[in-house]
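Asks: 3D model of this:
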Amino acid sequence: MAIEIPKDARDQAIASIQRYFEENMDERIGNIAAGGLLGFFVEEIGPVVYNQAVAEVQERLQMRVSELDIEVHEDAFTYWRKREKTGGKGR
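Replies: Okay, the predicted model is just below:
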C-alpha cells in the first residue's frame, strides 16, 4: 500500500526539511530536492512507521475486544434471585 501525504502536509514537510538543512547542515536545499528527499523517506522508511502504527492499533483493539465480555456481560438465570431480594412471590 503506497503511503500518500496530503498536499498541505507535504508542503509543510518540505518546508521543515528545508529549515532543518539551513539550521543543522549549514546549507540550503531547494524545494525540488527537499520534495525528492521527502519522497525517498516516505517510500523507504514510511512503511516501517506505518506497520508499527498498525501493530499498535491491533494490540489496542485486541485489548478492548478481550474486555468486551466484561463490559457487556449479563448473568443468566437471575429471575429468582431478583425476586428473592425484593421479597416478591411467584404465582
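Asks: Every contact and neighbour count from this point should use C-alpha atoms.
Replies: Fine.
Asks: roughly how far out does the helix or strand where P47 lies sit from the chain middle?
Replies: Per DSSP states H and E: P47 is located in helix 46-72. A distance of 9 Å separates the C-alpha centroid of helix 46-72 from that of its chain, computed with Cα atoms, centre = their mean, to the nearest Å.
Asks: Next, the second sequence, to be compared with the first:
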Amino acid sequence: MTIAISKDSRQQAITSIERYFREHMDEPIGNVAAGGLLGFFLEEIGPLVYNRAVADVQERLQARVMEVDVEVHEPEFVYWRKLDKKR
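Replies: Next up is the predicted model:
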C-alpha cells in the first residue's frame, strides 16, 4: 500500500527535509534528492506508522464500545418500583 499525500503536503515535506539537512547534516540535500528520500520514507516506513495508527484507533474504539452498555443502559422492569416510590 502506498501512502499518498497531497501535492501541497509533499512540497512542505520536501522543504522540511531540505531544511533538516541544512541545519543538521554536513551537506545540504537538493530538491530532487529530498523528494526521493520522502518517497522512500513513505513507501518503506509509512505503512509502519499507518498500521500503528490503525491499531491505536482500534484500541480506542474497542474501549468506547466496552463503555456503550454503561452509557446507554436502561434499567428494566421499573414501572412498579416507580409506582411504589410515589405511594
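Asks: re the thing from before, give me the buried positions along the helix holding P47 of structure 1.
Replies: G46 (16 or more other Cα atoms under 10 Å).
Asks: average distance between that helix and structure 2?
Replies: Superposing on structure 2 places helix 46-72 of structure 1 at an average distance of 0.2 Å from its equivalents, by mean Cα distance after the TM-score superposition for structure 1.
Asks: And the contacts of whichever strand or helix holds Y20 of structure 1?
Replies: According to DSSP H and E, Y20 of structure 1 maps onto helix 7-24. Residues outside helix 7-24 of structure 1 that contact it (Cα atoms under 8 Å, 6 or more residues apart in numbering) are E27, R28, I29, G30, N31, A34, G35, L38.
Asks: With stretch 30-38 of structure 1 instead?
Replies: A13, I14, A15, I17, Q18.
Asks: so how far is V32 of structure 2 from H24 of structure 2?
Replies: Separation of H24 of structure 2 from V32 of structure 2 (Cα to Cα, to the nearest Å): 19 Å.
Asks: cool, and S9 of structure 2?
Replies: 16 Å.
Asks: Tell me how far G46 of structure 2 lies from L38 of structure 2.
Replies: Taken as Cα to Cα, the span from G46 of structure 2 to L38 of structure 2 is 10 Å.
Asks: that older thread, going by neighbour count, which of the contacts of stretch 30-38 of structure 1 are buried?
Replies: Buried among the contacts of stretch 30-38 of structure 1 (16+ other Cα under 10 Å): A13, I14, A15, I17, Q18.
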